[in-house]
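In: below is the structure, and that's it, no one-letter string:
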């Protein structure tokens, strides 16, 4: 029996060496989780039990468990490298074969799909044709690499302060080429349907106590008739406390005004372009304005005794843009940044967790698949529930501690030698018996 006991010990020590060696070999593998050999003793048994003083029959490898403790986060230069800080696994698809991994080597393939270094597609919540995130719809994440289409301006919001101490200009009538004919001015770009930028300029002329004229030109031309330089005019009135009196505003030209809302609307703008001549000739450029016009909101403006200033300005149009880069936040939302200053959601990475992560079946390539023992995956976004946070531009290092593994090598080697000595001793005893005469 001692031969079998010693042989089982050699097998156990060999398994221990194999597992330790595999841990050491993967000490530099991102997302790798070390394994541990777990042994159990063996006793011979009969239908009546083992008896009061059973004699052991050796050792067996009862289990190889995986240790899923957190590895260190190592920052890289790749924006699509991802690390999980906490619980969860990335979900990947290899032609429909779903797998799970902690290794976050990700990039894009020629079709724009986000894939790992084996070509498996990263899974997440996708977006619809309008760029809206489809929560609950898990699919292949894809980055739209084509140019972003331009968007015509539909609204303009401003908050400015007109200096109440200004006096009425002595030069009349208003002339944009004559600075003494107006008190102050400001400009902002607006966009047509082809993404062409046009300069929307407002000139403010004080006409009396708490009253002003706002003259509007686009590219220095009449917004509705590019062949003319006559501005659109809006009459502004302010209250005694300096706030804008929207009820007292009145349109002095084709600039549409809704007294119920206090909003203006530029609804007949004709985008134009110059022929570059001297003098230049302006004509329609072939593009259109937004079919709904441009809503102009200046309701937060004021008239105080301080210098003219634009406190806030925003408009929603933009020109065409090329993909400039990607950003992923800690909840897994993928943002594409474009050269026109815009950003667009491309999807959201999801993570999976299991009731028994020890039950996952390792398949190699730093991946696992679901098993009966692991249970069903729980899918969610990073930072939701018990799922960890996502760190972009980083990788999770292997959780192998080399110092521990080197000690394990010494222990496994000692165990192997000791079990070999058991066999050697049994062989000597047996030879002694054989040599009896």
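Out: Looks like it came in fine. As the structure is a prediction and not an experimental result, all values here were calculated from the model.
In: switch to C-alpha atoms for all contacts and neighbour counts from now on
Out: Fine.
In: which stretches in the stretch 1-150 of the chain count as helices?
Out: 2-25 (DSSP state H, counting those that start in this stretch).
In: what lies in contact with the helix or strand in which residue 346 is found?
Out: In the assignment (DSSP states H and E), residue 346 maps to strand 343-349. Residues outside strand 343-349 that contact it (CA atoms under 8 Å, 6 or more residues apart in numbering) are 122-127, 131-133, 141-144, 331-337, 381-382.
In: tilt between the helix ranked longest in the chain and helix 2-25?
Out: When the chain is parsed with DSSP state H, its longest helix is helix 402-434. Angle, helix 402-434 to helix 2-25, by axes from the mean of the first three to the mean of the last three CA atoms, to 10 degrees: 160 degrees.
In: use this one as the comparison:
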């Protein structure tokens, strides 16, 4: 009996060594989750026949339990590296179906699909066509669109400026944009048409000779007048009072026959009339030219945006993060992947940074959660000594048996 008990101890220690060795071997594996050997005592009889003084019959491995604690997130600077701080798994797809992983070291393939090292496609919730947000009821491959972003025509222009309260009406005659003696100051900016072409826009300010705190405003585009003369008026405190709402519109202009007409609304609410010199300090413009793909940006909620050279942002999807009722029940596959089982339950689709789902960290990778080599080496030494101790029991039992044989002889 001692021989069998010690043999079970050797087998258990051997399993413990195997688990620890695997943990150590994967210390540099991205997204790896370590395991722990769990044991229970064995008796030769059970139930009502078990004596209160029974010594037991050894030990057995009852489970190799996966440990799903977070690994350390390490900054990489690669925008295609994703880490999850907290609960959740990336959803991946290949010919065999869906699998789930914590390893977020991805890259775009030749077709623009974002994949892992084995070619599995990263899954996202696709953008809602013609709307905002994402459709979390369906999955699609994350694909990088590297073409040009279309131009966006300018519509709303915001001006921040001051018109000097001490200015006097010009005396150079009727307004002429080519004659600086016919206006007091001007603001200049570029507007974009529907094809992305740029057009020079000047807004001229002429102090009204008859009405106090009033300015005549003219606009040209590429040197050609747009619309007629409009007026701005200010209160005694220097705030704009006319036009109502503080916005001017000179009507449509067509400087580019191949593009749609440009119709600008000028928001003048940040134009003042103080004693300082006349100056334009800022211009906002909601238009932009066409642009080339620059990079991707991933938000904490998993939203993936394509960023273009013109500043345009186009949503590509939202990372599909899955959680499970029981991570311990997940079935391990190669390449740091898992698939659900009856014990884990089916994947629960979630959104990062919401509810119990963790936060997506862009440009970071999750290290193995066995990276604490000191703890792993301690476990290895303990397993080794358990193995040696049980081997010594077998040796001792063998000597005792030999002694009995010698007595009988």
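Out: Received the coordinates, thanks. The model shown is predicted, which means the values in this text are computed figures rather than measured ones.
In: average offset between the strand holding residue 346 of structure 1 and structure 2?
Out: After superposition onto structure 2, the average distance of strand 343-349 of structure 1 to its aligned residues comes to 2.0 Å, using mean CA distance after the TM-score superposition for structure 1.
In: packing partners for the next helix or strand after that strand?
Out: In the C-terminal direction, the helix or strand that comes right after strand 343-349 of structure 1 (DSSP H and E) is strand 351-353. When contacts are defined as 3 or more CA pairs under 8 Å, 6 or more residues apart in numbering; DSSP states H and E, strand 351-353 of structure 1 sits against strand 89-94, strand 378-380.
In: so which elements touch the helix or strand immediately after strand 351-353 of structure 1 in the chain?
Out: Where DSSP H and E defines the elements, the next helix or strand beyond strand 351-353 of structure 1 is strand 361-364. If you count contacts as 3+ CA pairs under 8 Å, 6+ apart, strand 361-364 of structure 1 packs onto strand 367-369.
In: tell me the contacts of whatever residue of structure 2 lines up with residue 394 of structure 1?
Out: Alignment note (TM-score structural alignment): residue 394 of structure 1 maps to residue 364 of structure 2. The neighbours of residue 364 of structure 2, taking CA under 8 Å, 6+ apart as the test, are 73-78, 81-83.
In: cutoff 6 Å now
Out: 73-76, 81-83 (CA atoms under 6 Å, 6 or more residues apart in numbering).
In: do you know how far it is from residue 301 of structure 2?
Out: 15 Å (CA to CA, to the nearest Å).
In: residue 124 of structure 2 now?
Out: For residue 124 of structure 2, the distance to residue 301 of structure 2 - CA to CA - is 12 Å.
In: for these two, work out which one has more neighbours and name it.
Out: residue 124 (27 against 18; other CA atoms under 10 Å).
In: I figured that one hits residue 320, correct?
Out: Yes: taking contacts as CA atoms under 6 Å, residue 124 of structure 2 lies within contact range of residue 320: 4.7 Å.
In: buried only: go through the contacts of strand 343-349 of structure 1 for me.
Out: 122-127, 133, 141-143, 331-337, 381-382 (16 or more other CA atoms under 10 Å).
In: in structure 1, what sits opposite residue 398 of structure 2 in the alignment?
Out: Aligned partner of residue 398 of structure 2 by TM-score structural alignment: residue 427.
In: count the neighbours of that match for me.
Out: Residue 427 of structure 1 has 14 neighbours, counted by other CA under 10 Å.
In: just residue 340 of structure 1 next, same as before
Out: Neighbours around residue 340 of structure 1, by other CA under 10 Å: 15.
In: quick one, what contacts it?
Out: Residue 340 of structure 1 sits in contact with residue 321, where contact means CA under 6 Å, 6+ apart.
In: quick one: secondary structure of it?
Out: coil (DSSP: H, G, I helix; E, B strand; the rest coil).
In: could you tell me the end-to-end distance of stretch 28-46 of structure 2?
Out: 45 Å.
In: sorry, slip of the keys, the one I care about is stretch 354-368 of structure 1.
Out: Start-to-end, stretch 354-368 of structure 1 (CA to CA) is 12 Å.
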